[in-house]
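>>> pasted the sequence and its predicted model underneath.
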Amino acid sequence: MSSQDITQYSALDLSRAVHTKQVSCREVMRATLDQIDRLNPLSNAIVSRVEPDALLRQADDRDAQLARGESMGWMHGMPQAIKDLANVQGLRTTLGSPLMRDFVAPEDGLMAARMRAAGAIFIGKTNSPEFGLGSHTFNEVFGPTRNAWNPGKSAGGSSGGAAVALAQRMLPVADGSDFMGSLRNPAGWNHVFGMRPSQGRVPMSPAQDVFIAQLGTEGPMGRHVRDVAMLLSTQAGAHPSSPLSLGDDPSVFAGSLDMDPKGQRIGWLGNLQGYLPMDEGILEVSESALNSLSGMGCTVDEAQLGMPPEQIWQAWLVWRQALVGPRIAPFLINSANRAHIKPEALWEHDQSLSLTGAQLMAASASRTRFYLSMLQLFEKFDVLAIPVAQVWPFDVSLRWPQRIAGQSMDTYHRWMEVVIYATFAGLPSISVPAGFGANGLPMGLALIGKPQGDWDLLKLAHAYEMANLDLIARRPPGV
């Protein structure tokens, strides 16, 4: 079997091939490293790579375990690169910041530890924007990650490296994290699946705060929904270090995803009745995906948020600044560090300094009203749908889009406003490949599930995948 054949496996098919000894862990590792050597120099998705001989020795150890009848789990011998915001013992965690360029993690973070226990071999990290801020993966440590379909365009972010590595078959499955669309946006821009789990589904540890800072979450990405679900079964599950983590048995996500989608009620949010400016063609591609859902027997009707979107945005700004500012603050104890932090991160920090407890509580009350309005929507619909982005992948040299459809963006992240609704309500959301624009670039459709409805959402996404196999199978140029 050729190296190219091995890299085309889905994660679950690769796992079966390894465990039935159709391929060895060494062959998988060699094929993966060859693919990375071929494609990564241009895309720059995988960074802080581990020395190949050390990885091949680890693969040999995994093969020896299988020869003895021992398996660590479904990821036995599977090459993985963890997003460069999460710790892996012995690897750098730079956060994309020059100030963290030389930091080597002394131990695994919880998610990496769970993936390692399932048999993963860590080959490096995936690139992320500085401090994970902004849905465009570039930083002063490693440079930009380029879109898998057009290297002149942005990969999205902050899980841009992970999405591109998946699309280019450099990884069989990948982790990411999502605060403001960071699992969903790059998935949509690179034609893969990215899932933001329900709040508390995947505990994050270590964490600076485990009680208030619940808007960000780690989660899975893959080229197939079954792979996404299987990785979630490894990442999820309560942990004492995360007191608000959900206690449901994560093994459910390893079960069958088969379902009859007929009768599922889909609420189409679109551009929120013209509130969200969008590039030409995005709504049309998204609606083509909706037509596929209709063809599967789902009913699709227009849905409206039960609260003015600008009120949601203003409450979101308070929450975001309250949570992001303290993440930047430790780096500013030494004032000289300001020169080495990107202006968008400094803006988040400086804005947070003027926030009061009363403002945060008022924003929390607004968030509560928004959540209750979403519950009312889910009395009418099983799933909500919205474009995963407001713009097509933009020029990789830009920091962020200044205008959309002639409308100026008043913050560096206003162009990502479309993603905040699932995050702010703590709801599960998965980006599914919607199709391609006239520009040849991919776009995703975000499906939003009911509170803690991750499993039902995954089953619908799987049904969508099965109905669109030709679309899902499209590969980036050169892959």
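In hand now; what should we look at?
>>> every contact and neighbour count from this point should use C-alpha atoms.
Will do.
>>> next, count neighbours for Gly440.
By the criterion of other CA atoms under 10 Å, Gly440 has 10 neighbours.
>>> which element is it on?
For Gly440, there is no host helix or strand (DSSP states H and E).
>>> swap in Gly124?
Secondary structure (DSSP H and E) places Gly124 in strand 121-126.
>>> in terms of secondary structure, what does that strand contact?
Contact here means 3 or more CA pairs under 8 Å, 6 or more residues apart in numbering; DSSP states H and E; on that basis strand 121-126 packs against strand 46-47, helix 52-67, strand 79-83, helix 160-167.
>>> one more time with 6 Å, if that's ok
strand 46-47, strand 79-83 (3 or more CA pairs under 6 Å, 6 or more residues apart in numbering; DSSP states H and E).
>>> for the ones you listed, give me JSON lines that also has mean neighbour count.
Conversion of the helices and strands packed on strand 121-126 to JSON lines gives the following (neighbours: other CA atoms under 10 Å):
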{"stretch": "strand 46-47", "mean neighbour count": "25"}
{"stretch": "strand 79-83", "mean neighbour count": "27"}
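>>> I'd like those strands as CSV, with distance to Lys380 appended.
As requested, the helices and strands packed on strand 121-126 are arranged in CSV below (distance: least, CA to CA, whole Å):
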stretch, distance to Lys380
strand 46-47, 43
strand 79-83, 37
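>>> list the residues that contact the residue most central in space within the chain.
Nearest residue to the geometric centre of the chain (CA atoms, centre = their mean): Leu183, 1.6 Å. Leu183 is in contact with 159, 176-177, 194, counting by CA atoms under 6 Å, 6 or more residues apart in numbering.
>>> please compute how far the helix or strand that Leu372 is a member of lies from its chain's middle.
Take DSSP H and E as the rule and Leu372 turns out to sit in helix 357-380. Put simply, helix 357-380 sits 24 Å off its chain's centre (CA atoms, centre = their mean, to the nearest Å).
>>> between the contacts of Leu183, which is closest to Thr411?
Of all the contacts of Leu183, Ser159 has the smallest distance to Thr411: 20.6 Å, by CA to CA.
>>> pasting the second one now:
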Amino acid sequence: MSEITNMTALDQSQAMAEGQLSAAELMQATLRQIEKTNPEVNAIVSLRAADDLMAEARAADAAPRKGWMHGLPLAVKDLANAKGLATSMGNPMFAKTIAPNDDLVVARMRAAGAIIIGKTNTPEWGLGSHTFNPVHGATHNPYDLSRSAGGSSGGAAAALAARMVALADGSDMMGSLRNPGAWNNVYGFRPTYGRVPSETEGDTFLHQLATLGPMARTPRDMAALLDTQSGADPRQPHGARYDLTLPGIDASVKGRRIGWLGDWGGAFPMEAGLMAHSEAALPELEALGLSVEPVLPPFSAEAIWESWITLRSWAIAGGLSVFYNDAAKRDQLKPEAIWEIERGLSFSAMDVHRASVIRSQWFKTCASLFERFDALVLPTTQLYPFPVEWTYPEEIAGQGMDTYHRWMQIVTPVGLLGLPCINIPLQMGEKGLPAGLSLFGPRNSDAALMQLGESWHQAYRYAENRPPLA
């Protein structure tokens, strides 16, 4: 493997700024790594022509630096628009739909100098934490090609793990930056809701469940990308106050208090071995100078779940019902999308109100926890990467899963409240499969969480454990 593609993004950037590496050399190494690994992994889709990419890289070498991302290859998640590339969203109706313009977050990354090389694979519409679709097929886990890469930012995480790119953007409604981060042995970050604005389409006031965000193989790279993506959009009502995360990332974390929620008192069934794998990391957290204290279940997990699936289905119906209402297009929707839409359309206004009251009660309870703790921690997932040919797991530890996404219930306490959360990679499990922990904090604690991630990374270089094919 080219050592160039194993460099961090910030190291690549610095090497180009100092004339030790050219954008053309980096692009050539990137394309070789993609050629080597992508046929088996299927993480990057809609890859641009090599001649065009090399010409753009040579042009970057001849031009003044735009920003810290100048000359860095970047593949954009296939739910976001990148000018001139197809935005398929994994659905055949849009397989050849070429984006006329960049989405805001893509424009920000391009303005910082990134070269957009293609897209990263995602589940259809981003629904389900397993990356497969009828347009581009399934993304395979680089650590075990027979397993899922997770989702919905599964292509992004797999591309990072396989050293095809050093940075990746993604989005997260139901663990979509965290779950694939854990399953691909990389870092994923869900920002405070409103910090990274999405597009001004449809309702921008009510739906606060999903956010855009960064992934990388180091917290430092991830912080740099988050700072580039961040910034309020005056056209949107929920822009968040924020501090830059990279400048203070080396701050000491000693003395910070961490609350361990575990499996929420047994509410979240866990695959055999994963709970012990997660608990083995607690002494490692304490070795960083953190105090770790077990926390009893602070709120009903089932109440959080019911609130979540109500508000989620309502939001999805708001976005996708236009296709459901067209009989010719309805046939192009996968069953899980139809299930979400039909649920969302069935709710009364008071159903939605009751779900939001539960959300408000959980927010209040969580606020009291953050008076005691600087961050709370959960296992990122409830199971290890499952066989890639599955649609979704139908049971965990003998407990049946009653929806296509119940197996990711553990992510809902964070997502329901729009809280920031970082996935940190753990030491590989007994089967050689990756796993992670999720540390989350109050709104606008993004910088503090990045500091915890960086302290972890400096002590435990688990993300440097390369997959066999890389």
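Received, thanks. All figures in this text were calculated on a predicted structure; none of them were measured in a lab.
>>> residues contacting the helix holding Leu372 of structure 1, please?
Against helix 357-380 of structure 1 from outside (CA under 6 Å, 6+ apart): 306, 315, 425.
>>> and if we set it to 7 Å?
306-307, 315, 318-319, 424-425, 450 (CA atoms under 7 Å, 6 or more residues apart in numbering).
>>> the next helix or strand after it vs structure 2, mean deviation?
Next helix or strand after helix 357-380 of structure 1 toward the C-terminus (DSSP H and E): strand 383-387. Comparison of strand 383-387 of structure 1 with structure 2 after fitting gives an average deviation of 0.5 Å (mean CA distance after the TM-score superposition for structure 1).
>>> the residue mapped onto Glu454 of structure 2 from structure 1: neighbour count?
With TM-score structural alignment as the criterion, the equivalent of Glu454 of structure 2 in structure 1 is His462. Using other CA under 10 Å as the criterion, His462 of structure 1 is surrounded by 22 other residues.
>>> other SSEs contacting the helix or strand harbouring His462 of structure 1?
Using DSSP H and E, His462 of structure 1 sits in helix 454-467. Applying 3 or more CA pairs under 7 Å, 6 or more residues apart in numbering; DSSP states H and E, one finds that helix 454-467 of structure 1 contacts helix 225-235.
>>> leaving out the residues flanking it, which one is nearest to the residue nearest to the centre of structure 1?
Distances taken as CA to CA, 6 or more residues apart in numbering put Gly194 closest to Leu183 of structure 1, at 5.1 Å, once the chain neighbours are dropped.
>>> so that neighbour: helix, strand or coil?
Per DSSP: H, G, I helix; E, B strand; the rest coil, the local secondary structure of Gly194 of structure 1 is strand.
>>> what's the neighbour count on it?
37.
>>> that one corresponds to which position in structure 2?
In structure 2, Gly194 of structure 1 lands on Gly188 (TM-score structural alignment).
>>> equivalent analysis for Ile46 of structure 1, please.
Checking TM-score structural alignment: Ile46 of structure 1 goes with Ile44.
>>> my understanding was that its match contacts Gly154; is that so?
No. Contact criterion CA atoms under 7 Å: Ile44 of structure 2 and Gly154 do not qualify, at 10.1 Å.
>>> quickly list what's touching both of those two.
Counting by CA under 7 Å, 6+ apart, the residues touching both Ile44 of structure 2 and Gly154 are Asn121.
>>> strands along structure 1, start to end?
Here structure 1 has its strands, by DSSP state E, at 46-47, 79-83, 121-126, 173-178, 193-196, 217-222, 265-268, 299-302, 383-387, 403-404, 407-408, 429-436, 442-448.
>>> most tightly packed of those strands?
When those are scored by mean count of other CA atoms under 10 Å, the highest mean neighbour count falls to strand 193-196 (a mean of 34).
>>> what's in contact with that strand?
178, 183-184, 187, 219-225, 428-433.
>>> what's the mean distance for it versus structure 2?
Mean for strand 193-196 of structure 1 is 0.1 Å (mean CA distance after the TM-score superposition for structure 1).
>>> distance between that strand and the chain's centre?
Chain-centre distance of strand 193-196 of structure 1: 5 Å, with CA atoms, centre = their mean.
>>> aligned counterpart of Arg466 of structure 2 in structure 1, please.
So Arg466 of structure 2 corresponds to Arg475, using TM-score structural alignment.
>>> over to His130 of structure 2?
In structure 1, His130 of structure 2 lands on His136 (TM-score structural alignment).
>>> that match reaches Ala155, doesn't it?
Yes. Between His136 of structure 1 and Ala155 there is a contact at 6.5 Å, judged by CA under 7 Å.
>>> more neighbours: which of those two?
The neighbour count for His136 of structure 1 versus Ala155, taken as other CA under 10 Å, is higher for Ala155 (36 against 31).
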